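J.: no letters, just coordinates:
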């Protein structure tokens, strides 16, 4: 039962965060013509710059989507 709760509440929240961040990054990229988001930048109330910085180490499947926008993660 605990594993189900963790799976639903933690993993689902992580997916929602990823989806929200990706949508904000896509909008930023379309508007600005690049994906170099300043660390302090917010899209509305969403801390996009922080989100980009925190998601610098991702799995291969999640790296493919930002690469399509021309975003290169720092090593």
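T.: Great, that's in hand. Just so you know, these numbers come straight off a predicted model, no measurement behind them.

J.: could you use CA atoms for every contact and neighbour count after this?
T.: OK.

J.: buried residues in the lengthiest helix in the chain?
T.: Identified as the longest helix of the chain according to DSSP state H is helix 12-32. By neighbour count with 16 or more other CA atoms under 10 Å, helix 12-32 contains the buried residues 21-22, 24-26, 28-29.

J.: putting a second one here so we can go through both:
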């Protein structure tokens, strides 16, 4: 699970560096990786209180928008 999360974070970092924001459309994929779905799952976990503070901070540094 940690490896999957790190992969998603790295893909989001690539996306934000290229696009200038972290508002990823749900259907968006980075290559074969379903980045939009991954971001939606992070929002769900955050809203449910199931995300560690460290992960939330790492996403926020990339410009994560918790409420789209």
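T.: Yep, it's here. A quick note: this is a predicted structure, and the numbers were derived from the prediction, not measured.

J.: quick one on the thing from earlier: would you check the span in the second structure matched by the helix or strand following the longest helix of the first structure?
T.: As assigned by DSSP states H and E, the chain's next helix or strand after helix 12-32 of the first structure is helix 48-54. Mapped onto the second structure using TM-score structural alignment, helix 48-54 of the first structure spans residues 35-41.

J.: average gap between the matching stretch and the first structure?
T.: Stretch 35-41 of the second structure, aligned to the first structure and superposed, deviates on average by 0.2 Å (mean CA distance after the TM-score superposition for the first structure).

J.: pull out the buried positions in that stretch.
T.: Going by neighbour count (16+ other CA under 10 Å), the buried part of stretch 35-41 of the second structure is 35-40.

J.: what's in contact with that stretch?
T.: Contact partners of stretch 35-41 of the second structure, identified using CA atoms under 8 Å, 6 or more residues apart in numbering, comprise 8, 11-12, 24-29.

J.: which one of those residues sits closest to residue 65 of the second structure?
T.: Residue 65 of the second structure lies nearest to residue 24 out of the contacts of stretch 35-41 of the second structure, by CA to CA, at 9.4 Å.
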